[in-house]
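> Predicted model, plus sequence, below.
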Amino acid sequence: MTEKTKNLCAQIPESLHAKVRERQEESGQTLGQYMTELITKFYEQEGKPTMKENQRTVAFQVSTELFDQFKDYLKRKGIKQNAFFLDCIRQALEEAEQTANGESEPEAEQETEQAM
């Protein structure tokens, strides 16, 4: 049996409302499910540090046009932004390790050398 629910209504700025609805739609959840998850996570993290000890933040800026293209790509592919960048970083590190160990060079470098 599921827990009884109650309606929670609050006035928030339009810009915040738009952001919440956009992220809710991206999540594939109903608004009620999304808000329940957000509020639950907030209370679970209350009083805890926001950064884990063994994690660091990587941040950089890109043009608005590139950012919009990137967001569209992620949405079409159903990929989360952090998963995309973690995969890119892992791939680059693997390729660098292979090159350092004398293994075959990554395809992009081979193609560049062949074009010369």
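Cool, got the structure. Residues are numbered from 1 along each chain as shown.

> For the rest of this, base every contact and every neighbour count on C-alpha atoms.
OK.

> which other residues reach the helix or strand hosting Gly32?
Per DSSP states H and E, Gly32 falls inside helix 31-45. Here helix 31-45 makes contact (Cα atoms under 8 Å, 6 or more residues apart in numbering) with Arg21, Gln24, Ser27.

> got another, please set it beside the one above:
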Amino acid sequence: MENRKNLCAMIPEELHTRARTEQEQLALTLSQYVEMVLTEHFQKGGKAMESGTRTLAFQVPEELFGRVKKHLAQHPGLSQKEFVIGLITKALDEADAQAAAE
């Protein structure tokens, strides 16, 4: 088992409430939740935008968001970006194959 260290920080009350609400919705322990958030940040955060890419942003219902986060928590190493791109690519490939068959 890898070594673990404790992390403690004072944060604004509103941010604390939002984080704890999401953590509870995902049915994660606080340690699991903080690890998930930090892992996502370091996997995606701080990177300059790659040339030839575009941003695709949209809002989803809270329930769907929770389901996605729960799925990702069960699949360590799979980022939200990779997951969504995989779903979009699969749907477009299936649509292209159906259009070619017609």
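Arrived safely. Fair warning: this is a prediction, and the values are worked out from it, not measured in the lab.

> TM between them?
Once superposed, chain against chain, the TM-score is 0.49 (TM-score structural alignment, normalised by the length of structure 2); 93 aligned residues with a Cα RMSD of 4.1 Å.

> buried stuff in the helix holding Gly32 of structure 1?
Tyr34 (16 or more other Cα atoms under 10 Å).

> Which SSE is immediately downstream of it?
That would be, after helix 31-45 of structure 1 and using DSSP H and E, helix 64-77.

> circling back to that earlier point, just the buried ones from the contacts of helix 31-45 of structure 1, in ChimeraX syntax?
Remark: buried members of the contacts of helix 31-45 of structure 1, expressed as a ChimeraX selection using 16+ other Cα under 10 Å:
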select :24
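
> Which ones among the contacts of helix 31-45 of structure 1 lie within helices?
Arg21, Gln24, Ser27 (DSSP state H).

> Can you add distance to Thr99 of structure 1 and give the residues you listed back as TSV?
Output for those, formatted as TSV (distance: Cα to Cα, whole Å):
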residue	distance to Thr99 of structure 1
Arg21	45
Gln24	42
Ser27	39
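
> Go through the residues you listed and name the one nearest Thr112 of structure 1.
Lowest distance from Thr112 of structure 1 to those (Cα to Cα) belongs to Ser27, with 39.5 Å.

> for the closest one, what are its contacts?
Per Cα under 8 Å, 6+ apart, neighbours of Ser27 of structure 1: Tyr34.

> and Gln80 of structure 2, how many neighbours does it have?
A count of neighbours around Gln80 of structure 2, defined by other Cα atoms under 10 Å, yields 15.

> looking at it, it is touching Ala73, isn't it?
No - in terms of Cα atoms under 8 Å, Gln80 of structure 2 does not count as a neighbour of Ala73; the distance is 10.1 Å.

> Past the helix ranked longest in structure 1, which element shows up next along the chain?
Secondary structure assigned by DSSP H gives helix 81-100 as the longest helix of structure 1. The helix or strand immediately downstream of helix 81-100 of structure 1 is helix 107-115, counting by DSSP H and E.
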